[in-house]
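In: coordinates only, sequence not included:
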């Protein structure tokens, strides 16, 4: 995946650092950088057309935020999402996201609801293509992230949305749909559709409960299939 070079404004190293930070983080979320893959300072600087200083600062920030880990004498690599990470993330989501959906169902306008319905329809169509076109998983993951983000934003609670943003970004996009077979994906799409039906019916409790079921189903898949350990797999059979 190629990205346009960053154009350095006459601004500051801070601006360049922010831009580099955003590019690397998005690449992690998109799956361009895989778990335990090293992100090389020199390569990034050359590719994005910036000096190594903002790249170095961006890598430090991403390490402090938990996206990368610093390996002595080797550099920074993408952190793998472990079963413990999955447990912690879903513990938070199961408390906060149903709350956000309840608020959203009470405050959402027709324009916002129509946008969510469009996202749901696009995902449903892609799911039916997945057996012949496995690459559409990436597009489903991005649309799914947008669906959850827009649903949370409709809660009109900025603090709740801010807390959930980093949590949901990690678990909704990062290596998400690789764990889902067609039946799991269809169930996930049905949950999305039912949440929208509950909102249309002005039933916050219904919407909240469907979101909780949706998250419990996702939690079961993430906990059953954490990132693989460092050791090579043992041949079976």
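Out: Received, thanks. All of these numbers come straight from a predicted model, not from anything done at the bench.
In: make it CA atoms for all contacts and neighbour counts henceforth
Out: OK.
In: excluding its backbone neighbours, what's nearest residue 52?
Out: For residue 52, the nearest residue in space outside its immediate sequence neighbours is residue 45; the separation is 5.4 Å by C-alpha to C-alpha, 6 or more residues apart in numbering.
In: For the one you found, the count of nearby residues, please.
Out: 19 (other C-alpha atoms under 10 Å).
In: in the longest helix along the chain, what's buried?
Out: The helix that spans the most residues within the chain, counting by DSSP state H, is helix 83-107. Counting neighbours by 16 or more other C-alpha atoms under 10 Å, one finds that the buried residues in helix 83-107 are 83, 85-86, 89-90, 93-94, 96-105.
In: From the chain's centroid, how far away is the very next helix or strand once past it?
Out: Using DSSP states H and E, the helix or strand that follows helix 83-107 towards the C-terminus is helix 110-127. Relative to the chain's own centre, helix 110-127 is displaced by 18 Å; criterion: C-alpha atoms, centre = their mean, to the nearest Å.
In: let's bring in a second model and compare:
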């Protein structure tokens, strides 16, 4: 869908259109009745007003960047949460169940308590397009149930493993109240532990409106996050 223009506002005062907004994905990608939500940009929905940490913004006009992290929580997630807290930047965590949610339940709670969006990346990371409908439901429902048990809130977003989806996956996701969210920027951080390279890849692909895919379970990713945030903020304030 195209991105029309509007204004960015905070308590009635206009913010510079060059500013950048780090938006928690669920606040941006609301269930708005779109027939499909294989979304790759925060503005690519009908409802684009976002309740950011400093007020309401319109992602069709300002730079809305969604930081998303897949396949956690992990041993690196606590440090990542510290960084996000220091930078006052929200993120969306697409969590895996087996060996992740069930290993680090306290981090799942912390993510929610600190204002981040907790979403589903399935229970075992199997390719949903290769599963039966019942198996797809089990992958999604098991994860939803555990996240709700730990956070008190049922997920409304899911990211299919490897981004693989089809009509069956889509229909079952909608049936369970889940929107599928893909991405527009990837560092392929599963290929390298070089934090500088991860930073370079993200910044080379990031524009005014996008969803960044990272994985907090890999050694090189979390050390790259401060530099990514700093440069995106710099670009936002100077553009």
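Out: Structure's in. What do you need? Computed from a predicted structure; not experimentally measured.
In: care to give me the TM-score?
Out: Remark: TM-score between the superposed chains equals 0.25 [TM-score structural alignment, normalised by the length of the first structure]; 100 aligned residues with a C-alpha RMSD of 5.7 Å.
In: ok, which stretches of the second structure are strands?
Out: Counting by DSSP state E, the second structure has strands at residues 9-10, 13-14, 20-22, 49-52, 55-58, 63-72, 92-95, 117-120, 157-158, 179-180, 185-186, 209-215.
In: can you list the ones you listed in a markdown table and add distance to residue 135 of the second structure?
Out: A markdown table is the format used below for the strands of the second structure (distance: least, C-alpha to C-alpha, whole Å):
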| stretch | distance to residue 135 of the second structure |
| --- | --- |
| strand 9-10 | 44 |
| strand 13-14 | 48 |
| strand 20-22 | 35 |
| strand 49-52 | 34 |
| strand 55-58 | 38 |
| strand 63-72 | 19 |
| strand 92-95 | 18 |
| strand 117-120 | 15 |
| strand 157-158 | 16 |
| strand 179-180 | 17 |
| strand 185-186 | 28 |
| strand 209-215 | 25 |
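In: Can I get those strands in TSV including mean neighbour count?
Out: Formatted as TSV, the entries for those read as follows, by neighbours: other C-alpha atoms under 10 Å:
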stretch	mean neighbour count
strand 9-10	16
strand 13-14	10
strand 20-22	23
strand 49-52	20
strand 55-58	20
strand 63-72	25
strand 92-95	27
strand 117-120	28
strand 157-158	26
strand 179-180	26
strand 185-186	20
strand 209-215	24
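In: Which stretch among these approaches residue 200 of the second structure most closely?
Out: Of all those, it is strand 185-186 that lies closest to residue 200 of the second structure, at 10.8 Å by C-alpha to C-alpha.
In: picking up where we left off before, out of the strands of the second structure, the one nearest residue 28 of the second structure is which?
Out: Set against residue 28 of the second structure and scored by C-alpha to C-alpha, the strands of the second structure come closest in strand 49-52, at 5.5 Å.
In: by contact count, what packs against that closest one?
Out: helix 25-28, strand 55-58 (3 or more C-alpha pairs under 8 Å, 6 or more residues apart in numbering; DSSP states H and E).
In: repeat that for 6 Å
Out: Here strand 49-52 of the second structure touches strand 55-58, going by 3 or more C-alpha pairs under 6 Å, 6 or more residues apart in numbering; DSSP states H and E.
In: how about the helices in the first structure?
Out: Remark: helices assigned in the first structure by DSSP H are 13-30, 41-48, 52-65, 83-107, 110-127, 136-153, 158-173, 182-200, 204-224.
In: buried set for the fifth one?
Out: In terms of neighbour count (16+ other C-alpha under 10 Å), helix 110-127 of the first structure has its buried residues at 113, 116, 117, 119, 120, 123, 124, 126, 127.
In: Which residues does that helix contact?
Out: With contacts defined as C-alpha atoms under 6 Å, 6 or more residues apart in numbering, helix 110-127 of the first structure is touched by residue 140.
In: could you redo the last one with a cut-off of 7 Å?
Out: Contacts with helix 110-127 of the first structure, where a contact means C-alpha atoms under 7 Å, 6 or more residues apart in numbering, come from 136, 140, 143, 147, 185, 189, 192, 193.
In: List the contacts of the fourth one.
Out: When contacts are counted by C-alpha under 7 Å, 6+ apart, residue 147 of the first structure touches 116, 119.
In: do you know how far it is from residue 208 of the first structure?
Out: From residue 147 of the first structure over to residue 208 of the first structure the distance is 15 Å, taken as C-alpha to C-alpha, to the nearest Å.
In: circling back: the helices of the first structure: which one's closest to residue 75 of the first structure?
Out: helix 41-48 (8.3 Å).
In: For residue 81 of the second structure, which non-adjacent residue is closest in space?
Out: residue 111 (7.3 Å).
In: For the helices of the first structure, give me CSV that also has distance to residue 71 of the first structure.
Out: Formatted as CSV, the helices of the first structure follow (distance: least, C-alpha to C-alpha, whole Å):
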stretch, distance to residue 71 of the first structure
helix 13-30, 17
helix 41-48, 13
helix 52-65, 10
helix 83-107, 19
helix 110-127, 38
helix 136-153, 29
helix 158-173, 22
helix 182-200, 36
helix 204-224, 26
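In: Measure how buried residue 195 of the second structure is and give me the count.
Out: Here the number of neighbours of residue 195 of the second structure (other C-alpha under 10 Å) works out to 18.
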